[in-house]
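J.: Here is a sequence together with a model predicted from it:
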Amino acid sequence: MKTDWNEVLQLLLNATGETLYMVLLAGLFTLLIGLPLGVLLFISRAGGLFPLPRLNRALGAVINLGRSLPFVVMLIALIPLTRLIVGTTLGSTAAVVPITIGAFPFFARIVETALDDVDKGRIEAIVAMGGDIRHVIFKVLLPEALPALVAGVTLTLVMLIGFSSMAGVIGGGGLGDLAIRYGYQRFNNQIMVVTVVVLVVLVQGVQSLGDRCVRSLAHRR
C-alpha cells in the first residue's frame, strides 16, 4: 500500500502539536506540584529547618509509591480519576492527568536532592541573621539550587515526552497515538520510523536547550 506523504505530514504536524501540548501543560502542573513538595520534603526531614517526621514519612511513602508504579499501569488505573476531572479519558487534555501524576513524584525527589546539595553554611548564616524559613527558601535554597533545578526540569521534560508517547495506548493522542494507529496497527514501518525520528529530535532539542540554560546559570554563579 502506497504511503500518501502529504497526509502523513499533516498527521505528523497535528500529532507533534498534541505531544507538545501534553508535555508543556503536564510540565507546568508537575512544576507547580513537585517543587513545593520537594521543598517540603527537604525542610520537614528530621533535623531539617521545620522538622515534621511523620509528615515527611507519609509524603515520602506516597512519592515512592508513585515512582514505583509502571506508567502504563498507572494510565489504566487512573482512568476513573481522569474521567472525573476532565469528563473523558480520550484526547490530549485527558492524558495530561495521568502524565502529571506519574511525573510529579519524580520531580519532587529531584528538588529534594538539589536542595540537599546547597551549602549548609549559607543556610546557617541566614538563620543566624534572624532569617525565617521563608527567607531561607527564597533567598538561599532556591537561588543556590537553580542550576540543579533547571537540570531536573530538563530531565523531567524528556521523561514527559516518553510518557506522552505511552499515553497513545489509551487514545491520548500525540506521536504515540500516531505510531500505534497508523504505524503499528496498519503495519506501516515508514510512519513508525518517521515518528521515532521526530521523538528523538524533540528529546535532543529539549536536552540541548536545558544543558545550555544550566551552563549559563552556572557561569553566572
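T.: Cool, the structure landed.

J.: make it CA atoms for all contacts and neighbour counts henceforth
T.: Fine.

J.: Show me the residue sitting in the middle of the protein in space.
T.: residue 156 (3.8 Å; CA atoms, centre = their mean).

J.: What is the burial count for the residue nearest to that residue when sequence neighbours are not counted?
T.: Leaving out its chain neighbours, the residue that sits closest to residue 156 by CA to CA, 6 or more residues apart in numbering is residue 107, at 6.6 Å. Applying other CA atoms under 10 Å, we find 27 other residues in the vicinity of residue 107.

J.: The one 4 residues further on too?
T.: Per other CA under 10 Å, the neighbour tally for residue 111 reads 29.

J.: Name the secondary structure element that contains the closest residue to it other than its chain neighbours.
T.: Using CA to CA, 6+ apart and skipping the chain neighbours, the partner closest in space to residue 111 is residue 38 (4.9 Å). Using DSSP states H and E, residue 38 sits in helix 5-43.

J.: Can you name the next helix or strand after that helix?
T.: That would be, after helix 5-43 and using DSSP H and E, helix 53-68.

J.: quick one: contacts of that next one?
T.: 40-41, 44-46, 101-102, 105-106, 108 (CA atoms under 8 Å, 6 or more residues apart in numbering).

J.: for comparison:
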Amino acid sequence: MTETLLANSKVPVGELPALLFPALVDTLIMVGIVMAIVVLVGVPLGAVVHNLAPGGLFENPGLHTVLSWIISVGRSLPFLILMASIMPFTRFITGTNIGIAAAVVPMSLAGIAFFTRIVENSLRSVPPSAVQVARASGGSSLQIIRTVQLNEAVPSIIGGLTINVIAMIEYSAIAGTIGAGGIGYVAVTYGYQRFDQGVMLATIVILVITVAVIQLIGDALVRFTTPHRRLAHAV
C-alpha cells in the first residue's frame, strides 16, 4: 500500500521543468543575495585582517589574532551545525527560522568567514615592493589598499570568489532542510522524502551543470584579468 502511494506521488517527467526551474531561480536569488553581502563585508574585512598582521599598514598583532581566531571558528564549523546553532540569532534578525530569509543569515556568516580568509591570503601574494613604493609616494593606507593591494590581487580574489560561490550553492542545498526553497528543498521534499529518483537525478544534473558554468566563468575572468595585471606591473 505504501509503495503504491509513493509510486503515485512521483512527479511525471513532463512536469519536471515546471518544478525545477522556479527552484533553480530561488537558488540563484538566494546565492546572489548572500554573495552580495559576502563581498561587501569580506573584501574590506580581509584587507583589514591582512594589514593588522605584523608588517601590515596598521599592524596590531593582538587584534589580528582575535579576528583571525573568530574567522577560523566560522570556517571550521560544518554548515549544518552552524545553521542549527545560530537559529535564535537568525530568528531575532529575520523573525523566522524557515524560508530564504532564514537561510541567508547562516549562509552569509559562513561565506564571510570563508571569503575573508581568501582575500587575506590573496593580499599576501602582492609584492611588498609595490606597497613600499606606494608608501614612499605618500599614498594613504586606504589608497594603498584600494589601488595597490586589491588591484594586484584581483585574479586571485576572483578565483577565490568562484570557489565561494560554488560553496554557497552547496550550502543552499543544505538550507533546503529548513524549507529555504531552491533546488535543495526540491531534492529533499520530492527526491528524498518521496523516494522520487527522477527528481533526485534531475536536481543533481542541474547542480552539476550550474557549478560547471560558474567555474568556467570564474576561470575565464581570472585569465582575462591576469595578463592585464602582469602587464601593468611590468610597465
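T.: That came through, no problem. In this text the structure is predicted, and so the values were computed from the model without any measurement.

J.: ok, the contacts of helix 53-68 of the first structure vs residue 8 of the first structure, which is closest?
T.: For the contacts of helix 53-68 of the first structure, the minimum distance to residue 8 of the first structure (CA to CA) is 30.4 Å, reached by residue 102.

J.: mind listing the strands for the first structure?
T.: Per DSSP state E, the first structure carries no strands over any range.

J.: ok, the residue nearest to residue 156 of the first structure to residue 94 of the first structure distance?
T.: Distance from residue 107 of the first structure to residue 94 of the first structure, counting by CA to CA, to the nearest Å: 21 Å.

J.: on that earlier part again, was I right to think the residue nearest to residue 156 of the first structure contacts residue 34?
T.: Yes. Using CA atoms under 8 Å, residue 107 of the first structure makes contact with residue 34 at a distance of 5.5 Å.

J.: quick revisit: buried ones only from the contacts of helix 53-68 of the first structure, please, as a PyMOL command.
T.: The PyMOL selection below is limited to those of those classed as buried (16 or more other CA atoms under 10 Å):
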select buried, resi 40+41+44+45+101+102+105+106+108
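
J.: so how far is residue 2 of the second structure from residue 194 of the second structure?
T.: 11 Å.

J.: what does residue 36 of the second structure give?
T.: From residue 36 of the second structure to residue 2 of the second structure the distance is 45 Å (CA to CA).

J.: now the helices: where do they sit in the second structure?
T.: All helices of the second structure, identified by DSSP state H, fall at 2-8, 16-52, 61-76, 79-85, 87-94, 99-124, 128-136, 141-144, 150-152, 154-175, 182-186, 197-234.

J.: so of the ones you listed, which one's packed in deepest?
T.: helix 182-186 (a mean of 27; mean count of other CA atoms under 10 Å).

J.: what range in the first structure matches that one?
T.: Aligned using TM-score structural alignment, helix 182-186 of the second structure spans residues 174-178 in the first structure.

J.: Equivalent analysis for stretch 58-75 of the second structure, please.
T.: Going by TM-score structural alignment: stretch 58-75 of the second structure matches residues 50-67.

J.: Tell me how far the matching stretch lies from the chain's centre.
T.: 19 Å (CA atoms, centre = their mean, to the nearest Å).

J.: Repeat that for stretch 164-175 of the first structure.
T.: 16 Å.

J.: tell me how far the ends of it are from each other?
T.: Terminal-residue distance, stretch 164-175 of the first structure (CA to CA): 8 Å.

J.: What of stretch 42-52 of the first structure?
T.: 10 Å.
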